[in-house]
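S.K.: Fold the following for me, if possible:
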Amino acid sequence: MNKKACILVVEDEPVISNFITATLMANGYKVIECGTGKEAVSLIPSHCPEVVLLDLGLPDMDGLSVLKEVRQWTGIPVIVVSARGDEVSKVEALDLGADDYITKPFGTSELLARIRTAIRHNNKAESVSNGKNDTFKAKGLLIDFNKYLVTVNGVEVHLTQIEYKLVSLLAHNPGKVLTYDFIITKIWGPFALKDNKILRVNMANIRRKLERNPIDPEYIFTEIGVGYRMIEDD
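M.R.: The predicted structure is shown next:
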């Protein structure tokens, strides 16, 4: 990489922090380390890292509190790296604005892949906000956001209004897990019942229309107990 992407590692365990730092530096990243939530909150605006790796079990404040505070003023990619592997913690972190969630212990390949995805997703989001990206393409799936058109291998797919909104929402966040409650709020509004049944029914209909094999999807994946993730775009 020409310009070294800067990663902020927020981890209070020296062994884990040193391991992550060594891995990132060996792969061409610039790294900043800190061990408390207060340090993280102060370092983010002063150093503007491309990605934050955030542990939840910090000594001075819970990592979720750090995430909540950071999300009040920046959309910088935050990947939670935590020993809390239960679905409740994952959902809570993602609903508070985390871009991804890795459970300890993890492999270096997984960590690096998640960081690359977060950086790509952030760059894509910036392109969309600047009006530079009006399509989504991945493995034969094409979504033209200007024309409200969805095709698979050149064949138009007829979606209902709700189905298109769901596909569009996921396609604007490729590679990122969107929780059930987040999707329901975005599509049906903040006062909609948080009932996953209507969402599952619509998603089943979408998969029948988009996927060659709805049971083994290529485009939209289920994160069991958490939400859905769209394939990364080409």
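
S.K.: When you work out contacts or count neighbours from here on, use the C-alpha atoms and nothing else.
M.R.: Fine.

S.K.: Tell me which stretches of this structure form helices.
M.R.: Counting by DSSP state H, the chain has helices at residues 14-26, 37-47, 63-70, 87-95, 108-129, 161-171, 180-188, 196-210.

S.K.: nearest to residue 79, of those helices?
M.R.: helix 108-129 (7.8 Å; CA to CA).

S.K.: which other helices and strands contact that closest one?
M.R.: strand 51-54, strand 78-82, strand 100-103 (3 or more CA pairs under 8 Å, 6 or more residues apart in numbering; DSSP states H and E).

S.K.: Take the helices of the chain and lay them out in TSV including distance to residue 102 and mean neighbour count.
M.R.: Listed next are the helices of the chain as TSV, based on distance: least, CA to CA, whole Å; neighbours: other CA atoms under 10 Å:
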stretch	distance to residue 102	mean neighbour count
helix 14-26	13	15
helix 37-47	18	15
helix 63-70	14	19
helix 87-95	9	18
helix 108-129	8	16
helix 161-171	20	18
helix 180-188	19	17
helix 196-210	24	15
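
S.K.: want to put them side by side, so please do this one too:
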Amino acid sequence: MTISLLVVEPDETVRDQLRAQLQMSQIAMSVLYSAAQLMNRVELECPSAILIRAEAPMQGERDALRRLRQAGYDMPVFVLSKSDEVVDKIVLFELGADDYIVDPADLHELTARIKRAVQRAIRTLCDAPEMREKISFGGYEIDFATRRLIRNGAEIALRSSEFALLKLFASNPMRLLTRPMINSQLRRSESQNNSLDVAVCRLRTLIEDNPSSPKFIQPFVVLYHHAC
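M.R.: Got it, this is the predicted structure:
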């Protein structure tokens, strides 16, 4: 699995040091100089995780993190700062940061934290059962506790990636989900768009009476240009 990390860091020297360490751990790094453009970059790139440099008063970083979470992106976000103030940590955690590292940071430790967070997020998404109410639609029933799709008492076999995609759609009824949004929720990179098309087409084949004219998974132009 290739991890892509978007780094918001204005200091070129720090970026170069971090890039060298990440390359040894096979983590692809892209750069943003200011948090002000974070949302625009995430919509285009959809990274596996984000590392943000934040220094007092941190208002721009706080606003960027708030907008990111409000938009539905839930990739792990790490904050790197020289501030050791508890209030700064609490505010950023409440806004959706996953980890707060006080600078100077050990780059080996930082890399390990990033890899662990991304791997844990993927396992949680794909493998963990959920104790939540079943969802029914069009004669189908999704059992989140047993991770099964059932129709007329019979189970329809789904791959883990397909169940994760179905769960995402079922949890967001009547909501337009863009490619970057789906990729973020499923911890995918933009390079995996072809496999996303395949998974969507397979789901349509399994649950739609007429996959070319679907009722449940609608073919919005901004979502999919790929025909099943």
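
S.K.: Need the helices of the first structure in CSV (columns: distance to residue 78 of the first structure).
M.R.: Output for the helices of the first structure, formatted as CSV (distance: least, CA to CA, whole Å):
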stretch, distance to residue 78 of the first structure
helix 14-26, 15
helix 37-47, 11
helix 63-70, 8
helix 87-95, 10
helix 108-129, 8
helix 161-171, 18
helix 180-188, 17
helix 196-210, 26
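
S.K.: what's the distance between the residue lying farthest from the centre of the first structure and residue 143 of the first structure?
M.R.: Distance from the C-alpha centroid of the first structure peaks at residue 155, with 28.9 Å (CA atoms, centre = their mean). The gap separating residue 155 of the first structure from residue 143 of the first structure is 12 Å, by CA to CA, to the nearest Å.

S.K.: Count residues in the vicinity of the closest residue to residue 221 of the first structure other than its chain neighbours, would you?
M.R.: Closest residue in space to residue 221 of the first structure, ignoring its immediate chain neighbours: residue 229 at 5.2 Å, by CA to CA, 6 or more residues apart in numbering. Residues lying near residue 229 of the first structure (other CA atoms under 10 Å) number 20.

S.K.: Map residue 229 of the first structure across to the second structure for me.
M.R.: With TM-score structural alignment as the criterion, residue 229 of the first structure has no equivalent in the second structure.

S.K.: quick one: contacts for the corresponding residue of the second structure for residue 49 of the first structure?
M.R.: The alignment partner of residue 49 of the first structure in the second structure, by TM-score structural alignment, is residue 47. Residue 47 of the second structure makes contacts with 3, 4, 5, 6, 75, 184, 189, as judged by CA atoms under 8 Å, 6 or more residues apart in numbering.

S.K.: run the last query once more with 6 Å
M.R.: 4, 5 (CA atoms under 6 Å, 6 or more residues apart in numbering).

S.K.: Same question for the one 3 residues further on.
M.R.: With CA under 6 Å, 6+ apart as the criterion, the residues that contact residue 50 of the second structure are 5, 6, 7, 77.
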